[in-house]
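Peer 1: sequence first, predicted model second:
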Amino acid sequence: MATEKSGTQRPGGRTERTRQAVLLATLELLAERGFLSLTVDAVAERSGVHKTTVYRRWKSPDGLVAAALDLGSEDDWAAPDTGSLENDLYGLAEELVRYFTEPDLRELPTASILAAFHSDQAAAALRGFYENRHARCTEIVRRAIDRGEAPTGTDAAEVIRSACAPIFYRLFISREPVDLKAARLAARAATLAARAGAFTR
């Protein structure tokens, strides 16, 4: 979902500082303007990096957005660990609701998803972001299996998709209100399906 800024960043010198400045400016402008109004010149101006450098390295708004979305794989985000499968999944669903509905947060993740419909590069980066999140969520299902809440062989990524899909459906398809009740319902349904063996390979 696209990405929240983190305190954990790659170490580096001037080249890395330039990269960070450009990509963070890209995220800011993506949230403010959306993908279709994003320009390389605007990113250069916002970041304070000469536009020749930006064009040479990232070439286009597509390249900038794809690289900026990749920042999500560098953060220090960790999956919830509450002691139960349902509550871990609720933590994920609650985070989605918060990111996509709170006024101070919702513009960037929403713009990131919309960008993926206009740019193959952005779509590939967004897919990579969620693959990274799925990998980090593997522990949720591993712990659930150890506690006897899900059978051995349960596909962790499918459990996570099942818990998150109803939130995205309400947000982007049916345009229904999304709240914490919806998050709880999605988590409970995914948990019951996992316990029944619906996601075993």
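Peer 2: Arrived safely.
Peer 1: going forward, measure contacts and count neighbours with C-alpha atoms only.
Peer 2: OK.
Peer 1: please identify the helix or strand for the most far-flung residue of the chain relative to its centre.
Peer 2: What lies farthest from the middle of the chain is residue 52; by Cα atoms, centre = their mean that is 30.0 Å. Taking DSSP states H and E as the criterion, residue 52 maps to helix 51-58.
Peer 1: how far away from the center of its chain is stretch 168-188?
Peer 2: Relative to its chain's centre, stretch 168-188 lies at 16 Å (Cα atoms, centre = their mean, to the nearest Å).
Peer 1: ok, and what's touching that stretch?
Peer 2: 86-87, 89-90, 93-94, 97, 100-101, 162-164, 166-167 (Cα atoms under 8 Å, 6 or more residues apart in numbering).
Peer 1: could you identify the helix or strand that succeeds the helix holding residue 52?
Peer 2: Taking DSSP H and E, what comes next after helix 51-58 is helix 61-70.
Peer 1: and the longest helix belonging to the chain, which residues are buried?
Peer 2: If you go by DSSP state H, the chain has its longest helix at helix 120-147. For helix 120-147, a neighbour-count test (16 or more other Cα atoms under 10 Å) marks 121-123, 125-130, 133-134, 137-145 as buried.
Peer 1: same deal with stretch 169-188?
Peer 2: Quick answer for stretch 169-188 (16+ other Cα under 10 Å): 171, 178-180, 182-188.
Peer 1: here comes the other one, which I'd like you to weigh against the first:
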Amino acid sequence: MTSLTPPRAGTIRPGGRTARVRAEVLRATRELLTQQGASAMRMELIAERSGVHRSTLYRRWKRPAGIIADLADDIAGTIAVPDTGDLGQDLRQLAGRLAHQLDGDGGALVRALLGWPDQEVQQHLEDFWRDRRADVGLVLQHHGIDADPALVTRLLASPLHYRSLIERHPVDDETITAAVESTILAVLRTPRTSHR
């Protein structure tokens, strides 16, 4: 069945000039957001930084929050669920992908997105974590483990985000190893309960 719902503004991804315009706008928006925060989220500043005319921004994204939502969607992307046959390796791969998103200006970007007061943007962040819980659920299923994916995701992701967002340091291998090992211990010892 074909959906009759039109795609959200700014999310169509054809090649050529349209793709280049979108890439430049998202790059400029990311830079402004991480460097100056929400106060920089004005169409005229995004237009100036990206080199894209303000009328194009309004036509495709309607408002700054539309560009931010598109950026959040672009960051989330899609990933293949690991299935190495080893629980520790699968969790390490998931943790490594989360850590990669926090590299460079990733931590500053996450802080800015979390503080952006718009329902559309927050929905994209909620969708991101819903998908990560689903990834964890598939990994647990692969290994025949009856544990709550929400709890396991929380255990795995929390040390990485604490390191990046609170301590403001790069997520190193030691942090990833500790997150994976503590998660495995908790998974093997904790009976199935709902933590959503």
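Peer 2: Looks like it arrived, so ask away. All values derive from a computational prediction rather than experimental measurement.
Peer 1: drop the TM-score for these two in here.
Peer 2: The TM-score (TM-score structural alignment, normalised by the length of structure 2) is 0.72; 181 aligned residues with a Cα RMSD of 3.0 Å.
Peer 1: next, the angle helix 61-70 makes with the longest helix of structure 1.
Peer 2: 20 degrees (axes from the mean of the first three to the mean of the last three Cα atoms, to 10 degrees).
Peer 1: now for helix 120-147 of structure 1, which elements pack on it?
Peer 2: helix 61-70, helix 85-101, helix 107-115, helix 156-169 (3 or more Cα pairs under 8 Å, 6 or more residues apart in numbering; DSSP states H and E).
Peer 1: of the ones you listed, which is nearest residue 22 of structure 1?
Peer 2: Nearest to residue 22 of structure 1 among these is helix 61-70; the distance by Cα to Cα comes to 8.1 Å.
Peer 1: need the buried residues of stretch 169-188 of structure 1 in JSON lines with distance to residue 112 of structure 1, can you?
Peer 2: Converted to JSON lines, these look like this (distance: Cα to Cα, whole Å):
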{"residue": "171", "distance to residue 112 of structure 1": "14"}
{"residue": "178", "distance to residue 112 of structure 1": "19"}
{"residue": "179", "distance to residue 112 of structure 1": "21"}
{"residue": "180", "distance to residue 112 of structure 1": "23"}
{"residue": "182", "distance to residue 112 of structure 1": "22"}
{"residue": "183", "distance to residue 112 of structure 1": "21"}
{"residue": "184", "distance to residue 112 of structure 1": "25"}
{"residue": "185", "distance to residue 112 of structure 1": "26"}
{"residue": "186", "distance to residue 112 of structure 1": "23"}
{"residue": "187", "distance to residue 112 of structure 1": "24"}
{"residue": "188", "distance to residue 112 of structure 1": "28"}
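Peer 1: tell me the one of those residues nearest residue 30 of structure 1?
Peer 2: Once Cα to Cα is applied, the member of those that ends up nearest residue 30 of structure 1 is residue 171, at 18.9 Å.
Peer 1: which residue lines up with that closest one in structure 2?
Peer 2: Here residue 171 of structure 1 is matched to residue 164 in structure 2, going by TM-score structural alignment.
Peer 1: that match in helix, strand or coil?
Peer 2: Following DSSP: H, G, I helix; E, B strand; the rest coil, residue 164 of structure 2 is assigned to helix.
Peer 1: residue closest to the middle of structure 2?
Peer 2: Note: structure 2 centre (Cα atoms, centre = their mean) maps to residue 76, 3.9 Å.
Peer 1: which residue in structure 2 aligns with residue 160 of structure 1?
Peer 2: Looks like residue 160 of structure 1 aligns to residue 153 there (TM-score structural alignment).
Peer 1: OK, contacts around its match?
Peer 2: 132-133, 136.
Peer 1: what is the burial count for residue 44 of structure 2?
Peer 2: 16 (other Cα atoms under 10 Å).
Peer 1: same check, this time on residue 28 of structure 1
Peer 2: Neighbours of residue 28 of structure 1 (other Cα under 10 Å): 17.
Peer 1: by how much does the one helix or strand it maps to deviate from structure 2 on average?
Peer 2: Assigned by DSSP H and E, residue 28 of structure 1 belongs to helix 14-33. Average distance, helix 14-33 of structure 1 versus aligned residues of structure 2 after superposition (mean Cα distance after the TM-score superposition for structure 1): 4.2 Å.
Peer 1: from the buried residues of stretch 169-188 of structure 1, which is closest to residue 81 of structure 1?
Peer 2: Nearest member of the buried residues of stretch 169-188 of structure 1 to residue 81 of structure 1, counting by Cα to Cα, is residue 187, at 14.1 Å.
Peer 1: just give the nearest non-adjacent residue to residue 40 of structure 2, would you?
Peer 2: residue 32 (6.0 Å; Cα to Cα, 6 or more residues apart in numbering).
Peer 1: show me what contacts that neighbour?
Peer 2: Here residue 32 of structure 2 is in contact with 40-41, 46 (Cα under 8 Å, 6+ apart).
Peer 1: with respect to residue 22 of structure 2, which of these is nearest?
Peer 2: Distances from residue 22 of structure 2 to these, taken by Cα to Cα, are shortest for residue 46, at 11.8 Å.
Peer 1: and the equivalent of that closest one over in structure 1, how many neighbours?
Peer 2: Correspondence of residue 46 of structure 2 to structure 1, assessed by TM-score structural alignment: residue 43. Residue 43 of structure 1 is flanked by 26 other residues according to other Cα under 10 Å.
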